[in-house]
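Chemist: coords please:
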Amino acid sequence: AVAHTVEDQAETFLLRLIRGAGPRGLAGIRPRAGRVVRPLIEIRRAELRSWIAERGHSFREDASNADLSIPRNRVRHELLPYLAQHFSPGIVEVLAREAAIARDDEAYMGGKAIDLAGLIVLRETDSDDGGPRVRVDPIALTSLPSALGSRVARMALDLGAPGRFAGFEHVARFLGFARSARPGGSLSLPGQQAVRLEQEIVLEPAPPRRAADRGSNSFRFPLSIPGEVVLAAQGWTVEAAEEPPQAAGEAGELAVRVLASAVQFPLVVRSRAPGDVVRPAGMMGRRKKLQDLFVDRKVPRALRDSVPLVVDATGRIVWVVGEPVAEGFRPGGASAGVIFLKARRLGGPG
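Modeler: Here you go, the predicted structure:
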């Protein structure tokens, strides 16, 4: 049993709403999840503290709960009190009720989607290269209402690459592929690729990288928050989140903090392009050709096309993977609105 309270539920709902979560995310913290139960999920935090005090019990307060650079703490100490004072004194219970409604709706729609997936999605025995192969009926999939089609599509992607993140953009791209791809067409997705055959789509493990592939092709993919872009040919994954990546400590060469207010969204992960310039950290805002930066850093010519760049909607380079975040995007101190970017080489730790 864990001691989440109704405030934790309200905070989770707001955090996920701000990030653009769908019904599954807005369902919030489940009162029971497997062997984990949350018996206090409908109790106010003040009630719990009062109960503890009346009985003379002690408890420990995590000092990090006061750190306003953490999004949940800003929601807890700033946003929720503001909403309670200026909009609704009962906002915590309202948000918890909305989470319960979303949870009930998701349970019903999820059950329907599971039934439909049994008719539309077929997981075969493992393919020759050791991964799962999933077959999907594209006509049946795209004939579903969007609320069910997106759920069935996500189930198919989860079957094809267990444990890999499939976000809204991935599901939308896959559904678009199912509607319009011609036989022989393919689509790269996290940990897998979709191939259109005459009557079906096959999801199979992404092909292994070949040395000849590295740096041979340009790439450009949207990066959602939270989200992940998998660059199988280049050997990288790039992730974005509003909270620190679980495995990251101090921001270093492969994990950086970005000031959200300095960025024009959406973000994109792409390869270099002619004329690219960057404002490297420590150069007082002066611009430098990306080509010159690579030369200074002694990046081999054959690898330069494979270095991921995180770019905002205006085309400004926010981060060259392997370098500090660009000047103008670095947060100062305990800045509010921080995005965490992390890059990891495939086949090794991040």
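Chemist: can we go C-alpha only for contacts and neighbour counts from here?
Modeler: Will do.
Chemist: Tell me if I'm right that Arg16 and Ala27 touch.
Modeler: No: at 9.4 Å, Arg16 does not count as touching Ala27 under the criterion of Cα atoms under 8 Å.
Chemist: More neighbours: which of these two?
Modeler: The neighbour comparison of Arg16 against Ala27 (other Cα atoms under 10 Å) goes to Ala27, with 25 against 17.
Chemist: Quick check, the more buried one in contact with Arg97.
Modeler: No: between Ala27 and Arg97 there is no contact under Cα under 8 Å: 9.7 Å.
Chemist: Buried ones in stretch 14-25, by neighbour count?
Modeler: Neighbour-count burial for stretch 14-25, counted by 16 or more other Cα atoms under 10 Å, picks out Leu14, Leu15, Arg16, Ala21, Pro23, Arg24, Gly25.
Chemist: any idea which of the residues you listed is closest to Pro145?
Modeler: Of all the buried residues of stretch 14-25, Pro145 sits closest to Pro23, with 15.4 Å by Cα to Cα.
Chemist: so how far is Leu116 from the residue lying closest to that closest one once chain neighbours are set aside?
Modeler: The shortest distance from Pro23 to any non-neighbouring residue, by Cα to Cα, 6 or more residues apart in numbering, is to Ala102 (5.5 Å). Distance of Ala102 to Leu116, given as Cα to Cα, to the nearest Å: 21 Å.
Chemist: now Gly167
Modeler: With Cα to Cα as the criterion, Gly167 and Leu116 are 21 Å apart.
Chemist: same deal with Gly90?
Modeler: Remark: distance between Gly90 and Leu116 (Cα to Cα) = 39 Å.
Chemist: show me where the stretch 151-300 of the chain has helices.
Modeler: 168-180, 290-296 (DSSP state H, counting those that start in this stretch).
Chemist: Comparing the ones you listed, which comes out most buried?
Modeler: helix 168-180 (a mean of 17; mean count of other Cα atoms under 10 Å).
Chemist: Show me what that one is in contact with.
Modeler: 138-139, 141-142, 150, 153-154, 157, 187, 189, 194, 196, 201, 222, 224 (Cα atoms under 8 Å, 6 or more residues apart in numbering).
Chemist: one step back: any chance of the helices of the stretch 151-300 of the chain in JSON lines with distance to Phe59 as columns?
Modeler: Putting the helices of the stretch 151-300 of the chain into JSON lines (distance: least, Cα to Cα, whole Å) gives the following:
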{"stretch": "helix 168-180", "distance to Phe59": "40"}
{"stretch": "helix 290-296", "distance to Phe59": "53"}
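Chemist: Could you point out which of the ones you listed sits nearest Ile41?
Modeler: helix 168-180 (28.4 Å).
Chemist: Now do the closest one: distance to the chain's middle.
Modeler: Relative to its chain's centre, helix 168-180 lies at 17 Å (Cα atoms, centre = their mean, to the nearest Å).
Chemist: Please provide the structure for the following sequence as well, for comparison with the first:
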Amino acid sequence: MSSERPLLPETPALHEVRLAVRRWVAAHGRSVAVGLSGGADSSALTAAAVAEADSVRAVVVDHGLQPGSGDVAALAAEFARSAGCGSVQVVRVAVTGPGGLEAAARAARYRALGEARAGLPVLLGHTLDDQAETVLLGLGRGSGARSLRGMCEFDDPWGRPLLGVRREVTRRACAELGYAPYEDAHNSDRRFTRVRLREEVLPLLEEVLGGGVASALARTARQLREDEDALEELALQLLAEARAGTGLAVDALAGTPVAVRRRVLRRWLLDSGASAPTDRTLRAADELIGRWRGQGAVAVGGGPEPGVRLVVTRRRGRLIVEFVGRRQGADD
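Modeler: Next up, the predicted model:
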């Protein structure tokens, strides 16, 4: 590594953050971009990335949601330069769109980071605590293993080296750097579900269950992610075997474990133009295989015009997807 990089203090919290980043860059690439907000997590991440990666491009996203947001972005950019980032860019975004303020801000941030990353993987400051909150949100929504698996260490182009590091560690790391990170008022605004999970639900669970809950939730996410990856691999193999033109051969799917079969159906429906099939939709489509009794088509999406919808039907030993203008029966 270049001797021109600022030397970091040999202190416990910074060392823990650096080790996490060191493992990530060794596995996934030594030239990175970093999404920097000025908060403790992304600031500690940025300093560690400069120490461990070969080159670091800092991208500061200014959401413009609060008075003085431009000043906060400028201070974050100044920190990135002082930390030794090779390039620093501030991007101002407009937060609009569906799903509420949190979702709209997240979508705008990811778009901006994606456009500014210059082909590099983007490191994000999500910590073990963020992972625990994500698992709880998925659990409360009944989203299944796909959601409970939480965030990935690397989901190209998004990298999350700190998923094994507690939020309190990044705060201590900033203190060890002598840097006072920005405290976003939205992070303590209890109108937001994630804030209430952070400040009310997780502390209560820690008290009732005797501690270690956040780490246990993150560990559960990791185990589920490994299981989900294995099931997805089996589903891909089965999908290749079951394809019959644009449809699926029922005989190739009948008798297979339902957990794998529904993953086959989900991937096939997405490939066929359905948008994010729900658990209810997948179960209804699966009954065309596992509990066949001559039932009609299952709606899986909207059509190109009013009155038309996308449906999956069992016909002559195959599942097919087609647009129909009214409910059709099966002729199997």
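Chemist: burial of the residue nearest to Pro23 of the first structure, as a residue count?
Modeler: Counted with other Cα under 10 Å, residues neighbouring Ala102 of the first structure total 19.
Chemist: if I pick it, what's in contact with it?
Modeler: Pro23, Arg24, Leu26, Ala27.
Chemist: ok, how many other residues are close to the residue nearest to Glu124 of the first structure when sequence neighbours are not counted?
Modeler: Excluding the flanking residues, the one nearest Glu124 of the first structure by Cα to Cα, 6+ apart is Arg133, at 5.5 Å. As a burial measure, Arg133 of the first structure scores 21 neighbours (other Cα under 10 Å).
Chemist: re earlier: counterpart of the residue nearest to Pro23 of the first structure over in the second structure?
Modeler: By TM-score structural alignment, Ala102 of the first structure lines up with Leu224 in the second structure.
Chemist: in which helix or strand would I find that match?
Modeler: Using DSSP states H and E, Leu224 of the second structure maps to helix 213-242.
Chemist: Name the residues of that helix that come out as buried.
Modeler: Buried residues in helix 213-242 of the second structure, counting neighbours by 16+ other Cα under 10 Å, are found at 213-215, 217-222, 224-225, 228, 231-232, 235-236, 238-239, 242.
Chemist: thinking again about what came up before, now for the helices of the stretch 151-300 of the first structure, which one comes closest to Ser69 of the first structure?
Modeler: helix 168-180 (26.5 Å).
Chemist: so which of the helices of the stretch 151-300 of the first structure gets nearest Arg35 of the first structure?
Modeler: The nearest among the helices of the stretch 151-300 of the first structure, by Cα to Cα, is helix 168-180 at 28.8 Å.
Chemist: who touches stretch 190-210 of the second structure?
Modeler: Stretch 190-210 of the second structure is contacted by residues Glu102, Glu133, Leu136, Leu137, Asn187, Ser188, Asp189, Gly211, Gly212, Val213, Ala214 when judged by Cα under 8 Å, 6+ apart.
Chemist: starting at the chain centroid, how far to that stretch?
Modeler: Distance, stretch centre to chain centre, for stretch 190-210 of the second structure: 21 Å (Cα atoms, centre = their mean).
Chemist: Mind checking which of the contacts of helix 168-180 of the first structure are in strands?
Modeler: Leu187, Leu189, Ala194, Arg196, Ile201, Pro222 (DSSP state E).
Chemist: Could you pull out the buried residues of stretch 157-169 of the first structure?
Modeler: By 16+ other Cα under 10 Å, the buried positions in stretch 157-169 of the first structure come out as Leu157, Asp158, Leu159, Gly160, Ala161, Arg164, Phe165, Ala166, Gly167, Phe168.
Chemist: Just tell me what Ser150 of the first structure corresponds to in the second structure.
Modeler: So Ser150 of the first structure corresponds to Arg262, using TM-score structural alignment.
Chemist: go on, Gln199 of the first structure?
Modeler: Matched across to the second structure, Gln199 of the first structure falls on Gly317, judged by TM-score structural alignment.
Chemist: Same question for Gly111 of the first structure.
Modeler: Per TM-score structural alignment, the equivalent position to Gly111 of the first structure in the second structure is Glu233.
Chemist: Kindly report the same for Ile41 of the first structure.
Modeler: Under TM-score structural alignment, Ile41 of the first structure pairs with Leu163 in the second structure.
Chemist: so that match touches His126, yeah?
Modeler: Yes: taking contacts as Cα under 8 Å, Leu163 of the second structure lies within contact range of His126: 6.1 Å.
Chemist: Average separation of the helix holding Leu224 of the second structure from the aligned part of the first structure, please.
Modeler: Compared with the first structure after fitting, helix 213-242 of the second structure deviates on average by 0.7 Å (mean Cα distance after the TM-score superposition for the first structure).
Chemist: Report the next helix or strand after that helix in sequence order.
Modeler: Next along from helix 213-242 of the second structure, by DSSP H and E: strand 243-244.
Chemist: who's in contact with that next one?
Modeler: Residues from elsewhere that reach strand 243-244 of the second structure (Cα under 8 Å, 6+ apart): Ala249, Arg318.
Chemist: on that earlier part again, quick one: contacts for the match of Gly111 of the first structure?
Modeler: Here Glu233 of the second structure is in contact with no residue (Cα under 8 Å, 6+ apart).
Chemist: so how far is Glu153 of the second structure from it?
Modeler: Glu233 of the second structure is 19 Å from Glu153 of the second structure, by Cα to Cα.
Chemist: Over to Ala145 of the second structure?
Modeler: From Ala145 of the second structure to Glu153 of the second structure the distance is 17 Å (Cα to Cα).
Chemist: can you check Arg92 of the second structure too?
Modeler: As judged by Cα to Cα, Arg92 of the second structure and Glu153 of the second structure stand 27 Å apart.
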